[in-house]
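**Student:** Just a sequence and a predicted model for now, questions to come.
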Amino acid sequence: MPSEFALIHALRAIATDPAARALADDAAVLAIGGETLVLTLDTLVEGVHYLPADPPADVAWKLVAVNVSDLSAKGAVPLGCLYSHALGEDEWDRAFLEGLDQACRHFAMPLLGGDTVRMPEGAPRSFSLTALGTGPKDCAVPCRTSARPSDQVWVGGTIGDAGLGLAAARDALDGEPVHLAALLARYRRPMPQPRLGVSLAPLVHAMMDISDGLLVDAARIAAASGVAIRIDAEAVPLSPALRAVAGDAIETRIAAMTAGDDYELLFTAPPGNNARILAVAHALGCSITAIGEVSAGGGLTLLHQGKPLPLPGRLGYQH
């Protein structure tokens, strides 16, 4: 069975239209007249992306949110979505649709259509959603390939909560109920920030969302842009709930940076834009943190107390 990267490499020979961006980005970008249409698709599979016991409304929310996260990374405003539904038990499906409605309303992304299919009995459920958005009008759609030496590396929100939330969902994590609930919410109901992505688009060089883990996604920007990226482990923002449950040792930080499912923005920008970037985040009530730098060269370096730290064997989630 080919790996995700081997399959994508093979598909590049087919996806030759410029809108596909060589399959090296979070979304396709299609120019139509004077408008830019941004398109993305994500799939959730039972037992892979969510647990069989996860509430169906939360599964639907996550399906919408992960697609909105991709639009956010392109500075796109949600326009609408199409989705495919694997039919199952009536009660489960009703709860799923309630969550779908909640998420579409929250992110102002109306459902425009889709498809239904009945799976063989006992087969894991699978749901796919295609999101459409309108790209920025006054700047290029951000991509992964434009990080430049001397850029600062920034991240939105906090990192690692969803990884511990998954452990909580499996009843494999001890802690105060209030902290476990906060972590579980980050796993089941991610909250991408599309308004932040739209506002940052004119100020950044490269931007993507963190889905597979901070370290692996930073490495992807470095590889796509042909630059080196240095991440300061101590600068990576951790939530109070995560620190209360798991502490703040370097092992905890590495676990947070490789867990994935964060759906926060990771971007690089010239230092001259720092004040404007911070002002944008403050105006929207969003937290952002500078966590590293871009330099000439290649690869990813992780610093701990100012010194290079060996990278973990697994930088993030592997498909």
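**Tutor:** In hand now; what should we look at?

**Student:** CA only for contacts and neighbour counts going forward, please
**Tutor:** Will do.

**Student:** So which residues of the stretch 51-200 of the chain form strands?
**Tutor:** Using DSSP state E, counting those that start in this stretch, the strands of the stretch 51-200 of the chain run over residues 77-87, 111-118, 126-134, 152-156.

**Student:** residues of the longest one that come out buried?
**Tutor:** Neighbour counts using 16 or more other CA atoms under 10 Å place 77-87 of strand 77-87 among the buried residues.

**Student:** Please produce TSV containing the residues you listed, extended by distance to residue 282.
**Tutor:** Listed next are those as TSV, based on distance: CA to CA, whole Å:
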residue	distance to residue 282
77	20
78	22
79	25
80	28
81	30
82	33
83	34
84	37
85	38
86	41
87	43
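
**Student:** hmm, back to that, can you put the strands of the stretch 51-200 of the chain in JSON lines and add distance to residue 99?
**Tutor:** Converted to JSON lines, the strands of the stretch 51-200 of the chain look like this (distance: least, CA to CA, whole Å):
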{"stretch": "strand 77-87", "distance to residue 99": "13"}
{"stretch": "strand 111-118", "distance to residue 99": "13"}
{"stretch": "strand 126-134", "distance to residue 99": "13"}
{"stretch": "strand 152-156", "distance to residue 99": "25"}
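
**Student:** wait, which of these is closest to residue 7?
**Tutor:** strand 126-134 (18.8 Å; CA to CA).

**Student:** related to what we said a few turns ago, tell me which of the buried residues of strand 77-87 is nearest to residue 225?
**Tutor:** residue 77 (25.0 Å).

**Student:** The closest one against residue 71, yeah?
**Tutor:** Yes. Here residue 77 reaches residue 71: they are 7.0 Å apart, a contact under CA atoms under 8 Å.

**Student:** what sits in contact with each of the two?
**Tutor:** Listed as contacting both residue 77 and residue 71 by CA atoms under 8 Å, 6 or more residues apart in numbering are 133, 194.

**Student:** who touches stretch 28-43?
**Tutor:** With CA under 8 Å, 6+ apart, stretch 28-43 has contacts from 19-21, 26-27, 63, 66-67, 70-71, 74, 76, 126-137, 141.

**Student:** Distance-wise, check residue 143 relative to residue 268.
**Tutor:** 11 Å (CA to CA, to the nearest Å).

**Student:** Give the residues shared as contacts by those two.
**Tutor:** Here residue 143 and residue 268 have 205-207 as joint contacts, going by CA under 8 Å, 6+ apart.

**Student:** any idea which of these has the most stuff around it?
**Tutor:** residue 207 (32 neighbours; other CA atoms under 10 Å).

**Student:** if I look at that residue, how far off is residue 282?
**Tutor:** Distance from residue 207 to residue 282, by CA to CA: 19 Å.

**Student:** picking that back up, more crowded one of residue 143 and residue 268?
**Tutor:** The neighbour comparison of residue 143 against residue 268 (other CA under 10 Å) goes to residue 268, with 29 against 25.

**Student:** Put this next to the previous one:
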Amino acid sequence: MMDETEFLSALRTLPLHPGARQLRDDCALIEIGGETLIFNHDTMTEDVHFRPNADLADVAYKLVAINLSDLASKGAEPVGILLGHSLGGNDGRFIEGLREVTAEFSVPLMGGDTVAATGASTYAVTAVGRATSRPVPSRTSAEIGQGVFVTGPVGRAMLGFEGHPEHLANFNRPRPRLTEGRALAPLVGAMMDVSDGLLLDAFRLANASNVSLALDSTLIPVADPARADECMRWGDDYELLFTAARDVRLPVAATRIGQVEPRGFAPLVLDGEPVLNSAGLGYSHG
């Protein structure tokens, strides 16, 4: 069985739409008239992304929110969503969560598909957005000399997963940084959301931009300083990780955690130590 990296490499041998950005980014882009439409697709599976006893209202909310988080990393304004739904769970609760999240972020349902399935439940959403700034931010545009920033602390979702009451919402109902993404889009070099762990996503951004990111762990805001290393690796935080001029006046709250350097023999340098591969840096599929 292929792991995620191997599968993506195989997909890149297929004919790709120019808007696919060589499958090295979070979203696909299509130019239509004077607009740039942005597409993202995410899936959540029982026993992998949520527990079997999870409230399906939370699952529906999170499913839409994580798709909107990818749109946020492009500075996009949501247009609508398409839903893929497996019948058989508490479908009424799923609808309730879907009603809440679509109303909260003004993102209407456009259609989708419903199936009756056996085994673990799987739910998927395709989110469509409209670019508000050009060029649309990507993972590939970090520039040497820029600072590396993150919009908020990491590790809150980890603590929520473990049951800490003050952080439950961070795991069950994350908040996509849509407002922050639109404000940052004209100013950033590269930008992506933190879904699989800050260190792993920084490693990926550096590889995509063919640079090295030098991070200082003492500058990285974490939810629990006593477990800082875990906070940086756990994921599911959906903050925005981006590069920008070090002296830029940012329009949103963010912390500078490092800088972009010429590509050395490691894409990530943490506290002066080169990190040569991504194993153990965060969550990886397969």
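**Tutor:** Yep, it's here. On a predicted model such as this, the values are computed, not experimentally measured, just so you know.

**Student:** so which of the strands of the stretch 51-200 of the first structure comes closest to residue 59 of the first structure?
**Tutor:** Of all the strands of the stretch 51-200 of the first structure, strand 126-134 sits nearest to residue 59 of the first structure, with 9.2 Å by CA to CA.

**Student:** how far apart are that closest one and its match in the second structure?
**Tutor:** Mean deviation of strand 126-134 of the first structure relative to the second structure after superposition (mean CA distance after the TM-score superposition for the first structure): 0.2 Å.

**Student:** Name the residues that touch stretch 87-99 of the second structure?
**Tutor:** Contact with stretch 87-99 of the second structure is made by 55-61, 64, 114-117, 121, as judged by CA under 8 Å, 6+ apart.

**Student:** switch to 6 Å and redo it
**Tutor:** 56-57, 60-61, 116 (CA atoms under 6 Å, 6 or more residues apart in numbering).

**Student:** Buried only: go through those residues for me.
**Tutor:** 56-57, 60-61.

**Student:** The corresponding residue of the second structure for residue 31 of the first structure and residue 210 of the second structure, how far apart?
**Tutor:** Using TM-score structural alignment, the equivalent of residue 31 of the first structure in the second structure is residue 31. If you measure residue 31 of the second structure against residue 210 of the second structure using CA to CA, the figure is 26 Å.

**Student:** likewise residue 187 of the second structure?
**Tutor:** 20 Å.

**Student:** where do the helices sit along the stretch 1-150 of the first structure?
**Tutor:** In the stretch 1-150 of the first structure, the segments counted as helices under DSSP state H, counting those that start in this stretch are 4-11, 56-73, 90-106.

**Student:** Turn those helices into JSON lines, columns for distance to residue 221 of the first structure.
**Tutor:** As requested, those are exported to JSON lines (distance: least, CA to CA, whole Å):
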{"stretch": "helix 4-11", "distance to residue 221 of the first structure": "15"}
{"stretch": "helix 56-73", "distance to residue 221 of the first structure": "13"}
{"stretch": "helix 90-106", "distance to residue 221 of the first structure": "29"}
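
**Student:** Give me whichever of these is most buried.
**Tutor:** Mean neighbour count (mean count of other CA atoms under 10 Å) peaks for helix 56-73 among these, with a mean of 27.

**Student:** Superpose on the second structure and give me the mean offset of that one.
**Tutor:** Its matched residues in the second structure lie on average 0.4 Å from helix 56-73 of the first structure after superposition (mean CA distance after the TM-score superposition for the first structure).

**Student:** and that helix, what other elements does it pack with?
**Tutor:** For helix 56-73 of the first structure, the elements it packs on are helix 90-106, helix 194-200, strand 206-209, judged by 3 or more CA pairs under 6 Å, 6 or more residues apart in numbering; DSSP states H and E.

**Student:** now that helix and strand 77-87, what's the angle there?
**Tutor:** Relative orientation of helix 56-73 of the first structure versus strand 77-87 (axes from the mean of the first three to the mean of the last three CA atoms, to 10 degrees): 150 degrees.

**Student:** which part of the second structure lines up with helix 56-73 of the first structure?
**Tutor:** Under TM-score structural alignment, the match for helix 56-73 of the first structure is residues 56-73.

**Student:** what comes into contact with that stretch?
**Tutor:** 93-94, 96-98, 101, 127, 172-173, 176-178, 181, 191-193.

**Student:** for stretch 157-172 of the second structure, same thing?
**Tutor:** Stretch 157-172 of the second structure is contacted by residues 58, 156, 236-237 when judged by CA under 6 Å, 6+ apart.

**Student:** hmm, 7 Å instead?
**Tutor:** Residues from elsewhere that reach stretch 157-172 of the second structure (CA atoms under 7 Å, 6 or more residues apart in numbering): 58, 62, 156, 234, 236-237.

**Student:** Kindly report the same for stretch 272-282 of the first structure.
**Tutor:** The contact list for stretch 272-282 of the first structure, computed with CA under 7 Å, 6+ apart, reads 196, 199-200, 203, 287-288.

**Student:** again, but for stretch 196-203 of the second structure
**Tutor:** Taking contacts as CA under 7 Å, 6+ apart, the residues outside stretch 196-203 of the second structure that touch it are 194, 232-236, 267-268, 278, 281-283.

**Student:** Of the residues you listed, which belong to strands?
**Tutor:** In this view, those that belong to strands under DSSP state E are residue 268.

**Student:** Would you format the contacts of stretch 196-203 of the second structure as CSV with neighbour count and distance to residue 145 of the second structure included?
**Tutor:** Formatted as CSV, those follow (neighbours: other CA atoms under 10 Å; distance: CA to CA, whole Å):
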residue, neighbour count, distance to residue 145 of the second structure
194, 26, 22
232, 25, 23
233, 21, 25
234, 24, 28
235, 26, 27
236, 25, 28
267, 26, 15
268, 30, 15
278, 17, 23
281, 22, 24
282, 19, 26
283, 17, 28
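
**Student:** how about the contacts of stretch 196-203 of the second structure in TSV, adding distance to residue 109 of the second structure?
**Tutor:** Formatted as TSV, the contacts of stretch 196-203 of the second structure follow (distance: CA to CA, whole Å):
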residue	distance to residue 109 of the second structure
194	25
232	34
233	33
234	31
235	27
236	24
267	39
268	39
278	37
281	35
282	32
283	30
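
**Student:** which residue packs closest to residue 236 of the second structure, ignoring adjacent ones?
**Tutor:** With sequence-adjacent residues excluded and distances taken as CA to CA, 6 or more residues apart in numbering, residue 236 of the second structure is closest to residue 195, at 4.6 Å.

**Student:** repeat for residue 37 of the second structure
**Tutor:** residue 130 is the one closest to residue 37 of the second structure (CA to CA, 6+ apart), at 4.7 Å.

**Student:** how about that neighbour, what's its match in the first structure?
**Tutor:** In the first structure, residue 130 of the second structure lands on residue 134 (TM-score structural alignment).
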